[in-house]
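Chemist: What would the 3D arrangement of this be:
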Amino acid sequence: MSAIPRLTMEQLPDGLAALLRPRVERLGYLGEFFRCTANQPDALEAFYRLTEALKATVPDRLTEVVALSVATKLDNAYERNQHERLCVKLGYGADWVRAVERLDPADAVLAPDEQAVQRLVLGALERAGKDCLALVDAVAERTDPQVAVGVLMLIGRYAMHATIVNALDLAPPVAGIFEAAAR
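Modeler: Reported below is the predicted structural model:
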């Protein structure tokens, strides 16, 4: 067990608890990621607000390409499993999820803008963002500059999540769609 306390909703500052309450009510639990990162309540609130702001400006399918690609590349089953389920709920289907998780941006299942986003995600992660300007421009040309910058920020957001989850060895709160199907 980690020395990092797992805080409960009752232990959160009122503002943070109010911010997270709708999510907790929808999911039925306060995830361990939030229970750990609540030890930095102001930073967790900023992280949550960043996530929501980016979700409001980057189309859902492209957000999910980033989330699944980063989670798969950085071996973050915690986030991958949750986003697999979200993608199915959004109607993208298991074949689309599987295509994204193959980490092959040339996959014909993916739309051209999704391919461009995945190329950027993989390039940015593999090269720490260096020599990625052509990849950023390709996303901007297929979408717009606001989306391209949003994708860059989402890469950082999901990489941060993966780093925290992997460092704290957090178990996924739910099974992935392919794990659930195998049972």
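Chemist: okay, CA-based contacts and neighbour counts for the rest of this
Modeler: Noted.
Chemist: Surely residue 168 is in contact with residue 5?
Modeler: No: using CA atoms under 8 Å, residue 168 is not in contact with residue 5, being 11.1 Å away.
Chemist: if I look at residue 17, how far off is residue 30?
Modeler: 10 Å (CA to CA, to the nearest Å).
Chemist: Need the residues touching each of these two.
Modeler: residue 9 (CA atoms under 8 Å, 6 or more residues apart in numbering).
Chemist: so who does residue 106 touch?
Modeler: Residues near residue 106 by CA under 8 Å, 6+ apart: residue 115.
Chemist: Among residue 168 and residue 5, which residue is more densely surrounded?
Modeler: Higher neighbour count among residue 168 and residue 5: residue 168, with 16 against 12, using other CA atoms under 10 Å.
Chemist: how close does that one get to residue 14?
Modeler: Residue 168 sits 25 Å away from residue 14, going by CA to CA.
Chemist: Would you mark the buried spots in stretch 151-166?
Modeler: For stretch 151-166, a neighbour-count test (16 or more other CA atoms under 10 Å) marks 151-152, 154-159, 161-162, 164-166 as buried.
Chemist: Looking at these, spot the one nearest residue 130.
Modeler: Closest approach to residue 130 among the buried residues of stretch 151-166 (CA to CA): residue 152, at 12.3 Å.
Chemist: One more, please, to line up against the first structure:
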Amino acid sequence: MSKAIPRLDLQDMPGGLAAALGPRVERLGYLGEFFRVAGHQPRALEAFVAFTESAKSDLPKELVEVIALTCAVHLGNAYERNQHERLSVRLGLDRDWVEAVERLNPDEALPAGVRSLSDAERAVQRYLLAALASHGRSEAAQVAFERLVERLGHRQAVAVMMVAGRYLVHALIVNTLALEPPVPSIFEDGFTG
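Modeler: All right, here's what the predicted structure looks like:
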């Protein structure tokens, strides 16, 4: 883990940023290292938090979690993966669903009794996997995006791209600084919400 950047505590951050992060810290019970590092750019971090909330506001929570988990697993961001596993469980999505998303195989047949991904969830993951693999340039990404628009409509399809962009930025920072996940995977500690 890189120590090149000093870590800030919530009280070290400007008032507006501290207020914006306060509810998140209270909900999670900790100030994640991502925020402790990114706090050195307080206006950008405030905008990042606002962007995150705005971008995902037009999507069902399940689709947001598909985006977060798909991007985190594909990009090797255990920090975000572990947090979103927990959030998914808190939202009422079961561990089998989380595991199915994290397989990164939206067309895989799941065992009987395991909730499979919905058509919309599979369409989102198909698009993300094609786009992440090619930076959005491949024919597969273009075709998957067109199908996503057909399934979700153009407004939500754009929201999927915007939310994915948020998770790309997060992964770049976390992976560059080799930040350790603040919590373990639900598959390591048996978290049930």
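Chemist: Which members of the buried residues of stretch 151-166 of the first structure are positioned in helices?
Modeler: 151-152, 154-159, 161-162, 164-166 (DSSP state H).
Chemist: Now stretch 118-129 of the second structure: buried residues?
Modeler: Those would be 120, 121, 122, 123, 124, 125, 126, 127, 128, 129, for stretch 118-129 of the second structure by 16+ other CA under 10 Å.
Chemist: what does stretch 46-59 of the second structure give?
Modeler: Quick answer for stretch 46-59 of the second structure (16+ other CA under 10 Å): 46, 48, 49, 52, 55, 56, 59.
Chemist: The buried residues of stretch 151-166 of the first structure into JSON lines, with extra columns for distance to residue 77 of the first structure?
Modeler: Converted to JSON lines, these look like this (distance: CA to CA, whole Å):
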{"residue": "151", "distance to residue 77 of the first structure": "21"}
{"residue": "152", "distance to residue 77 of the first structure": "21"}
{"residue": "154", "distance to residue 77 of the first structure": "17"}
{"residue": "155", "distance to residue 77 of the first structure": "16"}
{"residue": "156", "distance to residue 77 of the first structure": "17"}
{"residue": "157", "distance to residue 77 of the first structure": "16"}
{"residue": "158", "distance to residue 77 of the first structure": "12"}
{"residue": "159", "distance to residue 77 of the first structure": "13"}
{"residue": "161", "distance to residue 77 of the first structure": "11"}
{"residue": "162", "distance to residue 77 of the first structure": "9"}
{"residue": "164", "distance to residue 77 of the first structure": "12"}
{"residue": "165", "distance to residue 77 of the first structure": "9"}
{"residue": "166", "distance to residue 77 of the first structure": "9"}
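Chemist: quick revisit: make JSON lines out of the buried residues of stretch 46-59 of the second structure and add secondary structure and distance to residue 86 of the second structure.
Modeler: Converted to JSON lines, the buried residues of stretch 46-59 of the second structure look like this (DSSP: H, G, I helix; E, B strand; the rest coil; distance: CA to CA, whole Å):
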{"residue": "46", "secondary structure": "helix", "distance to residue 86 of the second structure": "24"}
{"residue": "48", "secondary structure": "helix", "distance to residue 86 of the second structure": "21"}
{"residue": "49", "secondary structure": "helix", "distance to residue 86 of the second structure": "19"}
{"residue": "52", "secondary structure": "helix", "distance to residue 86 of the second structure": "18"}
{"residue": "55", "secondary structure": "helix", "distance to residue 86 of the second structure": "21"}
{"residue": "56", "secondary structure": "helix", "distance to residue 86 of the second structure": "18"}
{"residue": "59", "secondary structure": "coil", "distance to residue 86 of the second structure": "19"}
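Chemist: Neighbours of the equivalent of residue 178 of the first structure over in the second structure, how many?
Modeler: Using TM-score structural alignment, the partner of residue 178 of the first structure in the second structure is residue 187. When neighbours are defined as other CA under 10 Å, residue 187 of the second structure has 13 of them.
Chemist: what's the answer for residue 10 of the second structure, then?
Modeler: 19.
Chemist: do residue 42 of the second structure as well
Modeler: Neighbours around residue 42 of the second structure, by other CA under 10 Å: 17.
Chemist: check which helix or strand covers the nearest residue to it once chain neighbours are set aside.
Modeler: Spatially, and ignoring its direct neighbours in sequence, residue 42 of the second structure is nearest to residue 17 (6.2 Å; CA to CA, 6 or more residues apart in numbering). Using DSSP states H and E, residue 17 of the second structure maps to helix 15-28.
Chemist: Show me what that helix is packed against.
Modeler: Applying 3 or more CA pairs under 8 Å, 6 or more residues apart in numbering; DSSP states H and E, we find helix 15-28 of the second structure packed against helix 42-56.
Chemist: Many thanks, I have nothing further to ask.
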